[in-house]
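*Asks:* give me coordinates for this.
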Amino acid sequence: MKPVKLSFWGIAIVLTGLCLAAEPPFSVPYEFLVLRALLINYSGIIAIGMMSVAMILAVRPVFFEPFLGGLDKMYRLHKWLGIGALLMASTHWLLTQAPQWLVGLGLMARPARHGAPAPGEGVQQFFQSQRGLAEGIGEWAFYATALLIVLALLKRFPYRHFFKTHRLLAVAYLFLVFHSVVLMKFSYWREAVGPVLAGLLMAGSAAALGILCSRVGQSRRAVAVIDEISRHQDIHVLEVAILLKGRWRGHQAGQFAFVTFDAQEGPHPFTITSVWNGDGRLRFAIKALGDYTQTLPATLKVGDPVKVEGPYGQFNFIGNKPRQIWIAGGIGITPFVARMKKLARQPDGKIVDLFYSTARADDEIISRLRRDAQAAKVTLHVLKGGDTPLTVERITRVVPKWQSSDIWFCGPSGFGHDLRRDFRARRLPAEDFHQELFELR
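*Replies:* Prediction:
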């Protein structure tokens, strides 16, 4: 998560520095209305800047994946930037409303009305003529943005509705771009903050238009049909094999794809459990974790059309340690299945221990795991529901040379958080703990 934190704070610090360079606080009189105007400009720039980067990340630009650690981390940054933009936009709105509230409460004398600003020329004159419109549009776009972000953060808000409503943020964003361009202090356009913000607004607007035109991931899409379905009812897992009918660029073990079984529901991310053989076949293991995935066993059938977008992810098992420890919780076993199939064909010489913790065990799946592990020369440790919980103490006892290993974890986020914390307490370098994030909202 370190690259995500560095990126978030780096964006905030750079934009703050540009604002301070454009209008240093010590260069203005220390009066309430003057400082308020300064803070309105600052909060507005930070809010629209963060929202612009979040909009760019929403179109899934894969060239950011290596730096951020995968699309799952990219979406975490997207989420943080959305929250940061909402907080700064709320501050911006409160600052604009504060004087009239204070006057209404009798805590502040009504500010003297100043004459109209001196007429500008060309673009500046046009901006001045549009201020009233921009203020009204900005206020209503803020209300819409706040509502849509809050809905996106509510996990109980159904994904099928989230998929549709979240796209409306692109519309609100375009209105906020107009608001920002017109109302930003005109002298700022001649400072460094001007061209930087202009670049962000143009890139963000292009991304917003791409979202509205359904162009996200267009170059990475393929159509397919369901070729095979296997149900494991005891553990609520559905295996689906699909046959691609379009071009696929191939994938690495550990990567995932967005799969659309139902256009009304939209795409969902699922890890690819098969290795790429060039034969057009992909396999997914889907756990019934929510309303939508619980319905799939009853609704999917062989021959149904499917849309696939990908591959994505940096859960690639690349490390410089001679050993690796893999830890899987529940359906988090899927990337390790693909990796074992790959190692069976192309060994990499690393010593690997795989710990698989599952509340419910399926004999057929466990038997297949053992065969895959044997073929890949991976040492498999299975912990079933009634066993002692998997802890760092247990792992380090089973693997005495754990310090010469890097850790690869995929499973429930709380489980991963505890393991990361306890490994860090034993001085495992942060960069040696690799975690796939289940949550993309």
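*Asks:* only C-alpha atoms from now on, for both contacts and neighbour counts.
*Replies:* OK.
*Asks:* buried residues in stretch 396-415?
*Replies:* Using 16 or more other CA atoms under 10 Å as the test for burial, stretch 396-415 gives 402-403, 405-413.
*Asks:* all strands for this structure, in order.
*Replies:* Remark: strands assigned in the chain by DSSP state E are 221-232, 237-244, 256-260, 268-271, 281-287, 305-312, 323-329, 351-357, 378-383, 405-410, 433-436.
*Asks:* another sequence for comparison is provided below:
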Amino acid sequence: AALHWLVEMSDDILKTLIGRQGRVPEDVLTGLLDVLRDLAEDMGEWAIYALLAMLVITLWKKFPYRPWRFLHRAMPVLYLMLAFHAALLAPTDYWTQPVGALLAVLLGAGVYGAVHTLLGRIGKARETAGEIIAVAQLAPDVTTVVCRLGPDWRGHRPGQFAFVSFDDKEGAHPFTMASADQGDHTVSFQIKALGDYTRSLPQRLQPGQRVRVEGPYGRFDLGRRQRRARQIWIAGGIGVTPFLAWLASLQATPDKAPAAELHYCTRDQATDAFVPRLLALCAVLPAVRLHIHDARQGAKLTAAALGVSGKTEIWFCGPTGLACALRQGLAALGWRPRFHQEAFEMR
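*Replies:* Predicted structure coming up:
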């Protein structure tokens, strides 16, 4: 759409440089089709202006998420306007050629997706209602929320995440499930206070409150590891949640736990509420060696400290800055291990 708009804006320049030779003649329409074509032309122009504005505020990360999310709901409407523009203004001869068939398939698929979105059907097949059964303040900035979901919950694999809605006005937020699936439709989330909404959850939530969970999603899955590769697991801060689920899922069968080096990076080990939990879980799993890197004590994890050699696989969940530093450090040392990293950036 943007390229088409630029070509249209450059119409006079193109005529001067290459003339009108090869240009498809414009169809002559009358009556209702002529009125619809004029409407489609106007709609296409306004839609591309709106799309370019949406692109700017999406790339501008300082633009607040909540109004951005609200404005983003206009995207399927803008697409339908552009589809209407394309269908009405495409040369009539196109529809008798392969390009017309391709255009029809693409527009049909796009229109279906746009209508599906406007009807609120995305993710509905994976949505389960439930209730909160426990809320606890694990640390000043971490809230534990335990939910019991309905019988249609399909269960989850350790390390997966879900979109959780505690408040319809706020909408869904992605949180990793910090518990292993026990078949009892119970899931727990460790939620870090990263913004105004998550910071207010301890006051907003209480047992018995309704919740909607959409998922599970994600491929940060212990079952996908390469069996013959050396395992290095790296967690930073709240990024420890998928590894908590991994370790919990191995408690009943510790002999099946893979040999792994688990590195946990924390600001202050003495006050970190996850450290006791990690120590308890790893105590049952002798194959998993836990390394705690306490930033307050000057213990900083570096690529060299990982000791990568041979066939190695790294699973990482934590701050983006740490991931970039480790990737760059590994590249500088000439190591190219398989590096799994699940990003939670919604824009």
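*Asks:* out of the buried residues of stretch 396-415 of the first structure, flag the one nearest to Ala134 of the first structure.
*Replies:* Minimum distance to Ala134 of the first structure across those is 42.5 Å, recorded for Ser413 (CA to CA).
*Asks:* aligned partner of the closest one in the second structure?
*Replies:* By TM-score structural alignment, Ser413 of the first structure lines up with Thr320 in the second structure.
*Asks:* tally of neighbours for the equivalent of Glu342 of the second structure over in the first structure?
*Replies:* Matched across to the first structure, Glu342 of the second structure falls on Glu436, judged by TM-score structural alignment. Counted with other CA atoms under 10 Å, the neighbours of Glu436 of the first structure add up to 24.
*Asks:* how close does the nearest residue to Glu436 of the first structure once chain neighbours are set aside get to Asp353 of the first structure?
*Replies:* Spatial nearest neighbour of Glu436 of the first structure, excluding adjacent residues (CA to CA, 6 or more residues apart in numbering): Cys410 at 5.2 Å. Between Cys410 of the first structure and Asp353 of the first structure the computed distance is 14 Å (CA to CA, to the nearest Å).
*Asks:* surely Arg267 of the second structure is in contact with Arg296?
*Replies:* Yes - counting by CA atoms under 8 Å, Arg296 is a contact partner of Arg267 of the second structure at 5.8 Å.
*Asks:* please say which of those two ends up with more neighbours.
*Replies:* More neighbours surround Arg267 than the other of Arg267 of the second structure and Arg296, with 17 against 12 (other CA under 10 Å).
*Asks:* quick check: chain neighbours aside, which residue is closest to the more buried one?
*Replies:* Among residues not flanking Arg267 of the second structure along the chain, Ala295 sits closest, at 4.8 Å (CA to CA, 6+ apart).
*Asks:* so who does the one you found touch?
*Replies:* The contact partners of Ala295 of the second structure, taken as CA atoms under 8 Å, 6 or more residues apart in numbering, are 265-268.
*Asks:* what does it correspond to in the first structure?
*Replies:* In the first structure, Ala295 of the second structure lands on Gly385 (TM-score structural alignment).
*Asks:* count the neighbours of the counterpart of Val171 of the first structure in the second structure for me.
*Replies:* Residue correspondence to the second structure (TM-score structural alignment): Val171 of the first structure is matched to Val77. A count of neighbours around Val77 of the second structure, defined by other CA under 10 Å, yields 16.
*Asks:* wait, what's in contact with the closest residue in space to Val77 of the second structure that isn't next to it in sequence?
*Replies:* The shortest distance from Val77 of the second structure to any non-neighbouring residue, by CA to CA, 6+ apart, is to Ala114 (7.2 Å). Ala114 of the second structure sits next to 76-77, 79-80 when contact means CA under 8 Å, 6+ apart.
*Asks:* tell me the one of those residues nearest Arg121 of the second structure?
*Replies:* Looking at those and their distance to Arg121 of the second structure, the nearest is Pro76, at 12.9 Å (CA to CA).
*Asks:* show me what contacts that closest one?
*Replies:* Pro76 of the second structure touches 113-115, 117-118, counting by CA under 8 Å, 6+ apart.
*Asks:* repeat that for Val177 of the first structure.
*Replies:* Contact partners of Val177 of the first structure, counting by CA under 8 Å, 6+ apart, are 48, 201, 205.
*Asks:* let's go with 10 Å and repeat that
*Replies:* 48-49, 51-52, 134, 138, 183, 198, 201-202, 204-205 (CA atoms under 10 Å, 6 or more residues apart in numbering).
*Asks:* which among the residues you listed end up buried?
*Replies:* Using 16+ other CA under 10 Å as the burial test, the contacts of Val177 of the first structure include 48-49, 51-52, 134, 138, 183, 201, 204-205 as buried.
*Asks:* need those in CSV with distance to Pro429 of the first structure, can you?
*Replies:* Shown next, in CSV, are those (distance: CA to CA, whole Å):
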residue, distance to Pro429 of the first structure
Ile48, 36
Gly49, 33
Met51, 32
Ser52, 33
Ala134, 50
Gly138, 46
Leu183, 47
Leu201, 38
Gly204, 36
Ser205, 39
